[in-house]
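Colleague: Just a sequence and a predicted model for now, questions to come.
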Amino acid sequence: MFELKPMINALLRSKVGAVLLLVQIAITLAIVSNAAFMISDRLTYLNQETGYEENAIFSFGVSTFDTDINLVAQYAQDERDLRAIDGVIDAAMVNWTPLSGSGSSSSVHKVPNPEIGTGVRAAYFITNEHVLNALGAKLIEGRNFYPEEVVHADNFDRLPNTTIVTKDFAQEMFPDESALGKMVYQGPEGVEIIGIIDTIKGPWLKDSSPSNVVIFPFNYAQPRTEFIVRTEPDRRAEVMAQVEEILLKSEPGRVIYGIQGLDENKASYMARDTLVMRMLIVLIAVLVLVTALGIFGLTLFNISKRTKQIGTRRALGARKSAIVRYFLIENVLVASVGLTIGAMLSVVLGQQLMKVFSLPSLSMTFVLVSAAFMLIMSIIAAWGPALRAANVPPSVATRSI
């Protein structure tokens, strides 16, 4: 009952079904292992630390159409009004919202006239001294901006001469020394790094360096701008409901729009990746189910073709457990060949996905775990038909003789 030769001979007599199942198992393993790896990669991306207290921060935009409004004075008043709301920790005007997929970035250099390609790419805030508290950013070296260092203007005639950067940017820009006190250049004029903050993410989490963020003390007043507000975590919704009414009291000739929590901004930005991950999960479930049904059907088919053979073995004294083991081992034999071929296909498919979609290299751990899972699944799928075969009575061997 444990000899492989009778099993192989039996499979060869119905080789079309066995080959089709073998191919199905191989293709399923190739797709499942790569899909599982992609899901793991997406989960790591979706669950990455952003450096923000997302459920306590919200943002919104302001569009002003009246050209007679003094925007510098108006936005300063808006910030004071926002900070006066009960439950607000701090607020700041910014040029973009973190984790939103929309922002500003530029190359920052060590020298004023750099060679092409020598800079470090970073997202940059233009804002004021309140932004660190509004974002909940932790200062780990140096100091915050002094109020007098912040440039409040509606043009670029005067620019700031200081900056605060994230530790990730500082390490990439100055890998072998402290960045504090160093001069960096976004244009011909240099700015001094006066502070370094712990990791916060910029607007693009898919960026190659999403934690490279530079902050300039420049409150640039333009007709369309954004505000970041941090509240006590359990009072954000309450504060959000008051913002529009309070700001329109001081100047009704404008539009307040897009009042949204930072976690909601992040969810909107990641919606496509979340959808892809869910589709991959459904794909895995469907493929595994179809393969399990294929194994179940082939085992039933083999049993129906070998009913007399099973009855004869039962008449000769074979136990039910031996019959069950026979079909399970036969199934494992087919599955093992399919999984071996599938493992090779997994590697090939992973290499192609890496080239086309810039995915990381497929880890063999996912191939091995997927193969083990499918082997267990194939045994479970064949278990029911094998039990049915074991219940074939010995009298079947004497029928039609």
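Modeller: Yep, that arrived.
Colleague: make it CA atoms for all contacts and neighbour counts henceforth
Modeller: Noted.
Colleague: On the three-state scheme, residue 227 is what?
Modeller: strand (DSSP: H, G, I helix; E, B strand; the rest coil).
Colleague: Count the neighbours of the closest residue in space to it that isn't next to it in sequence for me.
Modeller: Using C-alpha to C-alpha, 6 or more residues apart in numbering and skipping residues adjacent in sequence, the residue nearest residue 227 is residue 93, 4.4 Å away. When neighbours are counted by other C-alpha atoms under 10 Å, residue 93 registers 28.
Colleague: Residue 93 is in contact with residue 129, isn't it?
Modeller: No - counting by C-alpha atoms under 8 Å, residue 93 sits too far from residue 129 to count as a contact (10.1 Å).
Colleague: Second structure follows, compare the two:
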Amino acid sequence: MLEIKPIINALRRSKVGAILLLIQIAITTAIVSNAAFIIQDRMTYLQQETGYPEQDIFSITVMTYGKDRDLSQQFEEDEALLRNLPGVVDAALSNAVPLSGSGSASGMGLKPAPEPGRNVRAGYLFGDDHMLNTLGVELMEGRNFASDEVIVTQDPGKVPNVAIVSSTFALEAYPDGDGLGKLMYMGDKPFKIIGIVDKMKGPWLKDDRPDNVVIFPYIKAETYQHIIVRTEPGQRATVMQTVEDKLLAAYDKRVFTNVITLDENKRQYNASDTLMLRMLMVLIVVLVAITALGIFGLTLFNISKRTRQIGTRRALGARKSDIIRYFLVENTLICSGGLIIGCTAAVLMGQQLLQRFSLPALEFQYVAGTAIMVLVMTLVAVIFPARRAAQISPSVATRSI
């Protein structure tokens, strides 16, 4: 027999502590449910596949101040030098580095401007026929750039007429899957899609369409430029130690900065998300610990107040298991009330996060899982005080009042 009525009567006589614990359980359930869901969402985001062999790629930024060299010719020599270094697979000049949080994007139209039509937003990279191999991405359909399709110029009006796109972009632009060979437009400039890459991310992982990427065979050598290098597995650190000296020996009127690996670029870009993840983990641990301590303390307090009651029950024949069950049931009643309020609050909080911060909708399994976890935690927290109460001798209990 669970003796619900006596337990409720006892809670009414000391309702302040029970109400405070109920509120604490409700708050813990609401916050932990949403925090756990956000953690899982962020972990999925941080562990997403980018399409690149991140562990083999690094980039270097070049700032040229010398005026006695043709930049286009100099960078062609730099690329050739890098490609011939031991341990280097390929190298390419680029206007931006993927996953770095810095780059260029534009709407790619299916009709030339100013004709009305649908536009598909995409990040874009400039590179030559070595770009795909440097990034380590695979062609699904079509072909790579031919060397004579690469435009090397300082004239912004001179542009290529072909492009390679990611499969996600191709599917969004051409849902029927027939994007290969079709034309797309940047403004009124037409570009024929000659290749489709399986998977690749653009400069911004947090973009609405991070998988929409377009590569143009275009090189505009400027005083500020990026060079992307891919090495053989395990050789990246060795190559990075020597690359700056090699390039300076080729031409010393320039400065090399930000020699950085692709995975480090990604880590820096995602630093705020990683910090938020750790803070939420700490928050969950602290909330659960405080709630467990609250239950533990309330149960000990109730035991000290009910010493006579416990002793009387023991004198009337109550077994130790009856005393333990009494406190477990009492805790379960308080916890159940807190969980009902907390689960409702969790759903409402999830809706607010969805509206205000564009987070995904809270999945019910996280609310249910948190409720079960809190219930189990509260039962575990009350076991030791309840066993301590069961050890009270009837004679000692009656003498203590």
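Modeller: Yep, it's here. Bear in mind the structure is a predicted one, so any value in this text is a computation, not a measurement.
Colleague: care to give me the TM-score?
Modeller: Overlay of the two chains. TM-score (TM-score structural alignment, normalised by the length of the first structure): 0.98; 401 aligned residues with a C-alpha RMSD of 1.2 Å.
Colleague: quick one: the strand or helix carrying residue 246 of the first structure to chain centroid distance?
Modeller: Assessed by DSSP states H and E, residue 246 of the first structure sits inside helix 236-250. Remark: helix 236-250 of the first structure is offset 33 Å from the chain centroid, using C-alpha atoms, centre = their mean, to the nearest Å.
Colleague: For that helix, give me the average deviation versus the second structure.
Modeller: After superposition onto the second structure, helix 236-250 of the first structure sits on average 0.8 Å from its aligned residues (mean C-alpha distance after the TM-score superposition for the first structure).
Colleague: State the number of residues packed around the closest residue in space to residue 51 of the first structure that isn't next to it in sequence.
Modeller: In this structure, residue 51 of the first structure finds its nearest non-sequential neighbour in residue 200, 4.5 Å apart by C-alpha to C-alpha, 6+ apart. By the other C-alpha under 10 Å criterion, the neighbourhood of residue 200 of the first structure contains 23 residues.
Colleague: thinking again about what came up before, which residues do residue 93 and residue 129 of the first structure both contact?
Modeller: With contacts defined as C-alpha atoms under 8 Å, 6 or more residues apart in numbering, no residue is adjacent to both residue 93 of the first structure and residue 129.
Colleague: rewinding a little: and the residue nearest to residue 51 of the first structure, what pairs with it in the second structure?
Modeller: Aligned counterpart of residue 200 of the first structure in the second structure: residue 200 (TM-score structural alignment).
Colleague: ok, that match touching residue 137?
Modeller: Yes - using C-alpha under 8 Å, residue 200 of the second structure is in contact with residue 137, at 7.0 Å.
Colleague: got any residues that touch both of the two?
Modeller: What both residue 200 of the second structure and residue 137 touch, as defined by C-alpha under 8 Å, 6+ apart, is the set 51, 52.
Colleague: quick one on the thing from earlier: doesn't the match of residue 200 of the first structure fall inside a strand?
Modeller: No - counting by three-state DSSP, residue 200 of the second structure is not part of a strand but coil.
Colleague: Next, the buried residues of the strand or helix carrying residue 296 of the first structure.
Modeller: Assigned by DSSP H and E, residue 296 of the first structure belongs to helix 271-305. Residues of helix 271-305 of the first structure classed as buried: 273-274, 277, 280, 284, 287-288, 291-292, 294-300, 302-303 (neighbour count, 16 or more other C-alpha atoms under 10 Å).
Colleague: just to revisit the earlier point, residues touching the residue nearest to residue 227 of the first structure, list them.
Modeller: Residue 93 of the first structure sits in contact with 75, 79, 127, 128, 131, 219, 225, 226, 227, 228, where contact means C-alpha under 8 Å, 6+ apart.
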